[in-house]
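Trainee: quick one: sequence plus predicted model below, questions after.
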Amino acid sequence: MILNRTPHPIRVYEWDRQDGNDDLGLGLKSVIDPEPEPARLATIELGTQADGIELVEFGHRVDLPRPQDGVRHVVSLVVALALAPRRSDLLVPYSEVRNSTGTVIGCRALAQPV
């Protein structure tokens, strides 16, 4: 089972789907609807430096269940990269599909960051 832990639907298209087309249905293989709670990284504010730059620690998971056999989670790339050393159940959209204005409307595959 694949659960979508991003805040928006994930459209997965055929590999030969060309960019630059606004038809969302062209070459569409599947849509993975989002779960109610997206996975986000928590932050810990460590203070402000003398030059006004905030020091922030990233990498703590939020709203992501513990790994379960047979369950994989689609998350943002930043979440996957932060947790990849500890989690093998995370997937990210790969090979983005873009419409005529360059906006990402989907992907051609899901990938597991390592």
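Mentor: Arrived safely, thanks for sending.

Trainee: every contact and neighbour count from this point should use C-alpha atoms.
Mentor: OK.

Trainee: please name the residues that touch the nearest residue to Pro34 once chain neighbours are set aside.
Mentor: Distances taken as C-alpha to C-alpha, 6 or more residues apart in numbering place Asn4 nearest to Pro34, at 4.7 Å, with adjacent residues excluded. Contacts here follow C-alpha atoms under 8 Å, 6 or more residues apart in numbering; on that basis Asn4 touches 10, 32-35, 38, 73-75.

Trainee: measure Asn4 to Pro36 for me?
Mentor: 9 Å (C-alpha to C-alpha, to the nearest Å).

Trainee: what of Val62?
Mentor: Val62 is 13 Å from Pro36, by C-alpha to C-alpha.

Trainee: included below, for side-by-side comparison, is a second structure:
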Amino acid sequence: MIINLTGETVRLYGPEAPDVITDDALDLRCTVFAAEVPPAELHLEHLDFGERTYHGGRPVQTYLVRHTVRDLPARRGGAHLLVDPAVGMCVRGRSDLLIPYGPVHDSTGAIVGYRHLVSPC
């Protein structure tokens, strides 16, 4: 079982999907994972100002932050959790997490789905 905690519906077209789908992107050629509530979210807590640097002659302010993931359930036997890539990269060592990978676009360039689900571990 796969539980979608990305906050959005995720469509999986499979590894053979083209880069761009020119017909109806919401057709029956994909597996649809409806979003569950609440989604797992990445929260950034501002700790302090970092070093001020320059790029191209313009000032760039950096910040020190703490990353925290909210609403990510504990492991469940036989279940995989589909999460946003930022959440997956912040929670290391959990083989039950999956992130969408390999975007599939419509004719306007918008992402309508993905080819793969991968483990960020």
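Mentor: Nice, I can see it. Just so we're clear, the structure is a prediction, and the values are computed from it rather than from any experiment.

Trainee: now the TM-score, please.
Mentor: Here the TM-score for the pair of chains, by TM-score structural alignment, normalised by the length of the first structure, is 0.85; 112 aligned residues with a C-alpha RMSD of 1.9 Å.

Trainee: hmm, back to that, let me have the contacts of Asn4 of the first structure in TSV, extended by distance to Ala84 of the first structure.
Mentor: Shown next, in TSV, are the contacts of Asn4 of the first structure (distance: C-alpha to C-alpha, whole Å):
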residue	distance to Ala84 of the first structure
Ile10	20
Ile32	21
Asp33	23
Pro34	21
Glu35	20
Pro38	17
His73	12
Val74	12
Val75	11
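
Trainee: among those residues, name the ones in helices.
Mentor: Within the contacts of Asn4 of the first structure, no residue falls in helices by DSSP state H.

Trainee: and those, which of them are buried?
Mentor: Buried subset of those (neighbour count, 16 or more other C-alpha atoms under 10 Å): 10, 32, 34, 38, 73-75.

Trainee: if I pick the spatially most central residue of the first structure, what's in contact with it?
Mentor: Geometric centre of the first structure, nearest residue: Ser76, 2.3 Å, by C-alpha atoms, centre = their mean. Contacts for Ser76 of the first structure (C-alpha under 8 Å, 6+ apart) come out as 6, 39, 92-93.

Trainee: next one: Ala40 of the second structure
Mentor: Going by C-alpha under 8 Å, 6+ apart, Ala40 of the second structure touches 5-7, 69-72, 83-84, 87.

Trainee: just the ones of these in strands?
Mentor: Under the assignment DSSP state E, the contacts of Ala40 of the second structure contribute 69-70 to strands.

Trainee: buried ones only from the contacts of Ala40 of the second structure, please, as a PyMOL command.
Mentor: Selection command for PyMOL covering only the buried members of the contacts of Ala40 of the second structure, criterion 16+ other C-alpha under 10 Å:
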select buried, resi 5+6+7+72+83+84+87
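
Trainee: separation between the residue nearest to Pro34 of the first structure and Val114 of the first structure?
Mentor: 19 Å.
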